[in-house]
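Novice: Provided below for reference: sequence and predicted model.
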Amino acid sequence: MKQPDHIIPRDQHTVSRKDISDSALKVLYRLNKAGYDAFLVGGGVRDILLGLNPKDFDITTNATPEQIRALFRNSRIIGRRFKLVHIMFGREVIEVATFRAHCDSNIQQAKDGMILRDNVYGTIEEDAERRDFTINALYYNVRDFSVHDYCNGLTDLRKRQLRMIGDPETRYKEDPVRMLRAVRLATKLGLTIEEKTLEPISRLAHLLEQIPAARLFEEYRKMFLAGKGEAMFEALQTHGLLSKLFPATEQLLAAHPDFESFIQAALENTDKRIASDNTVNPAFLIAVFLWQPLLERAHQLETKGHSYNDAFFKSMGLTLAEQSQFISIPKRYSLVIRDIWAQQIRLPQRHGKKVWSVLNHPRFRAAYDFLVLRAESDPSLREIADWWTKFQDADKAEQQAMLPKNRRRKVKRRRKPKNKD
């Protein structure tokens, strides 16, 4: 019996169980055993077909969140806009969603079309049509090892093309974050954004102003901490999206070429660290992006009579508060940013006890890296950066020899009071 056209048998695709995490397979098998339909879906299938190693494995099923929760003690139901189940296997989390239905009167939407709440369940065919891009609407069935393709996602993968399912403008209005996802996926996977999918992005960029700042922080992490930060920054500029995420940064780029060079150097450095499996703190790039806005604000306060140090330290809080209106910065990261910035004033002061307090500061390495990157676009800082490069690796004797010699102050002798007769 011939299979439907949307079902691709095992011998006609490259998805294999050996490329899927054991935890995801356990979830698929248990749902199937309990009588439910369950499929690996989205990025996990897409990346395997592209020859990549997926980091996340999402599953979709006809079981409701409550039914999934009953099967897995190591799970929890999350989400209000659309309920999901997170199943925990140590540090690995497998996200399971119930098939979504078409938009109807039961789905709560804002006047502009943005979906506010969506807990209406449907069939796998409806679920495919509700997904964002065709290449994310590919389903792997562990029962017969087939791939289900309802939206010609495989064709788009072969074309190296990113195409929206449905009318792009409507889909972006439903969830403006899809514009960021489009640019991020195209950049990450080296795809071309299909013309109709691309056209509304610059025009609808203002819709991102409606998105909670906390959600955009998570999008920031996905965009800049995945190893394609330099290309991502350029793409956001090209499509008019950077100004909705980091408006103060975007505003100052044209007027300060050295600032743009500093950002490019930091992004290139971050991408290299990620490629080498080194850790990257999300705070570091935000500190870079907001450096020139910080300096500009400090200069404004100086002109109003504040001392340089007072203006600089007061501007830290003002700059972070302003940025948090667009992308919220959790306190644990804002404290790191403040430390990195504060050390930029202390690093040039290479005298006595100050040197040791700077060297032993928990954020010294991040602050030093920040200084080195600044020096790449500002030659006046090279001597200081080179000094700290040598100083931190020197032994105690060499370090002592490198410290500037303190000039001995002449002790003024107290004059003896004249004897009064």
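Specialist: Arrived safely, thanks for sending.
Novice: please make it C-alpha for all contacts and neighbour counts, starting now.
Specialist: Will do.
Novice: neighbours of residue 65, just the number please.
Specialist: 19 (other Cα atoms under 10 Å).
Novice: find the nearest non-adjacent residue to residue 64, please.
Specialist: Of all residues not flanking residue 64 in the chain, residue 98 sits nearest, at 5.7 Å (Cα to Cα, 6 or more residues apart in numbering).
Novice: surely the one you found touches residue 63?
Specialist: Yes - counting by Cα atoms under 8 Å, residue 98 sits close enough to residue 63 to count as a contact (6.1 Å).
Novice: second structure follows, compare the two:
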Amino acid sequence: MFKGFTRLLHSPGEHLKSLLDSPESAADALSPRIIPRSEHPVSRQQISEAALKVLYRLNGAGFDAFLVGGCIRDALLGKMPKDFDVATNATPEQVRDLFRNSRLIGRRFRIVHVRFGREVIEVTTFRGKPQDEHGDHIAQQSDDGLLLRDNVWGNIEEDALRRDFTVNALYYNIADFTIHDFANGARDIESRTLRLIGDPVTRYREDPVRMLRAVRFAAKLDFTIEPATEEPMYDLAPLLLQIPPARLFDEVLKLFMSGHGLITFRLLSHYNLFGMLFPEAEEAMADAAWAEDLIEQALTNTDKRIAEGRPVTPAFLLAAFLWAPVAHRQAELEREGMPAIPALQTAAQQVVTRQLQHISIPKRFGMPMRDIWELQARLPLRRGKRAFQTREHPRFRAAYDLLLLREQAGEIPRGLGDWWNAFQQGDEHEQLRLLQKVGSDPASQGDRRRKKRRKPRKTEQ
């Protein structure tokens, strides 16, 4: 990999086994493996100017300052780091006093965001063991072990053990440019292994979102989740129901909007996690094979767009994830005698109401999602001015893309998507020909507006 680093990776020592078996007792005796600058590839040229300003100002004020987590992991993997997180022994209030361009956020975890234009550097204070009390701060846990509030300050050794995965417990010291490896994360990077620090059941109970993070990192980094880390996930998946829907929405964005959505979806399904996020979508997949095909194709297309640098929106993915439940409920309502359009609108409302119990959907995505659904009922209606009106709708393109996915997945017959493709690309004469073809198609007679029947005149006797 690079000079001296591989040699260090293959001499892991005994301290990781100790901390995994008994993280509480290991914290006091934990000593890091120090990787000198000459034996690792992380360079200040890879670190953003904003992150360097934070590190140097903290260091200049007499505080310890380390880059930590994903940025160091990615640099060791040969990737260019994007997000820079700083860990320090300065308290959030001390950090805020040093940076006028900062603000305290969070209640469960109090952290500081230091803003430089559009870039935000996240600064966290070293955390201690959750059962310890330091000053006025103490961790709060539920009866199930969920950490409700965790503002317990500690030292760097304790902070390392509080990190989730070994590959994220790597600290880059701005004072001497060394990397402090507390949990043999460098070794696991070399073997491309994702391993939790501490007892997996305890760590998942403290924060069930760690199961989602395990899947996300495995998909993003092409890592293997080691057996002890993955085994509890199958049974502990329902713990995600304890997590606030707003937080899970943020996690869903990270899971599916990073360019690895398809493999992420398959891993979530494998570990029984997808149904905790989208229960009605999972139920629909069990009832109709096309439902899963539609989701997978939507994710494939989204991954491709992200790889090409093209824009993507969560509204479209959410519309694809939840379309099968909407279609299923709509069909049930129509069988009960409700007209198609009201049935679709009612079904959409029912699906969204249930979904919001699991994942919140902001209006900026929820409203476009509903538009995409409602356009599915308008796309077959093409007579007169309707085709032109539908084409001018702001969500037309997304609705058209969903229509194509529905055809590809086998929910509906092919043909309508080809018509709309030709209509978009055709000139005025071609569009007129296509509209005339719709008018002569017996299969489209349902598109004709019904004429009001006149009541027969009464005749005098």
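Specialist: Happy to help now that I have it. The shown structure was predicted, so the numbers you read here are calculated from the model rather than taken from an experiment.
Novice: residue 98 and residue 63 of the first structure: which is more packed in?
Specialist: Ranked by neighbour count (other Cα under 10 Å), residue 98 of the first structure and residue 63 place residue 98 first, with 25 against 20.
Novice: can you find the partner of that one in the second structure?
Specialist: Here residue 98 of the first structure is matched to residue 125 in the second structure, going by TM-score structural alignment.
Novice: equivalent range in the second structure for stretch 200-212 of the first structure?
Specialist: Aligned using TM-score structural alignment, stretch 200-212 of the first structure spans residues 232-244 in the second structure.
Novice: how about that stretch: buried residues?
Specialist: In terms of neighbour count (16 or more other Cα atoms under 10 Å), stretch 232-244 of the second structure has its buried residues at 233, 236-237, 239-240.
Novice: check the gap between the residue lying closest to residue 338 of the first structure once chain neighbours are set aside and residue 290 of the first structure for me.
Specialist: Using Cα to Cα, 6+ apart and skipping the chain neighbours, the partner closest in space to residue 338 of the first structure is residue 316 (6.7 Å). Distance, residue 316 of the first structure to residue 290 of the first structure, by Cα to Cα, to the nearest Å: 9 Å.
Novice: look at these two and report which has more neighbours.
Specialist: Neighbour comparison, residue 316 of the first structure and residue 290: the larger count goes to residue 290, with 25 against 22 (by other Cα under 10 Å).
Novice: around the equivalent of residue 288 of the second structure over in the first structure, count how many other residues there are.
Specialist: Residue 288 of the second structure maps onto residue 256 in the first structure, with residues paired by TM-score structural alignment. Neighbourhood size, residue 256 of the first structure [other Cα under 10 Å]: 11.
Novice: for residue 195 of the first structure, see how far away the equivalent of residue 154 of the second structure over in the first structure is.
Specialist: By TM-score structural alignment, residue 154 of the second structure lines up with residue 122 in the first structure. From residue 122 of the first structure across to residue 195 of the first structure, the span is 30 Å (Cα to Cα).
Novice: more crowded one of the two?
Specialist: residue 122 (15 against 11).
Novice: isn't the more buried one right up against residue 97?
Specialist: No - using Cα under 8 Å as the test, residue 122 of the first structure is too far from residue 97 to be in contact (11.4 Å).
Novice: so residue 77 of the first structure, which state does it fall into?
Specialist: strand (DSSP: H, G, I helix; E, B strand; the rest coil).
Novice: contacts only, for the counterpart of it in the second structure.
Specialist: Structural alignment (TM-score structural alignment) places residue 77 of the first structure against residue 104 in the second structure. Shown in contact with residue 104 of the second structure (Cα atoms under 8 Å, 6 or more residues apart in numbering): 92-93, 96, 110-113.
Novice: give me that answer again for 7 Å
Specialist: By Cα atoms under 7 Å, 6 or more residues apart in numbering, residue 104 of the second structure lies in contact with 110-113.
Novice: with residue 177 of the second structure instead?
Specialist: Residue 177 of the second structure neighbours (Cα under 7 Å, 6+ apart): residue 37.
Novice: which helix or which strand is home to it?
Specialist: Assigned by DSSP states H and E, residue 177 of the second structure belongs to neither a helix nor a strand.
Novice: what is the neighbour count of residue 143 of the second structure?
Specialist: Neighbour number of residue 143 of the second structure under other Cα under 10 Å is 7.
Novice: that'll do, ta.
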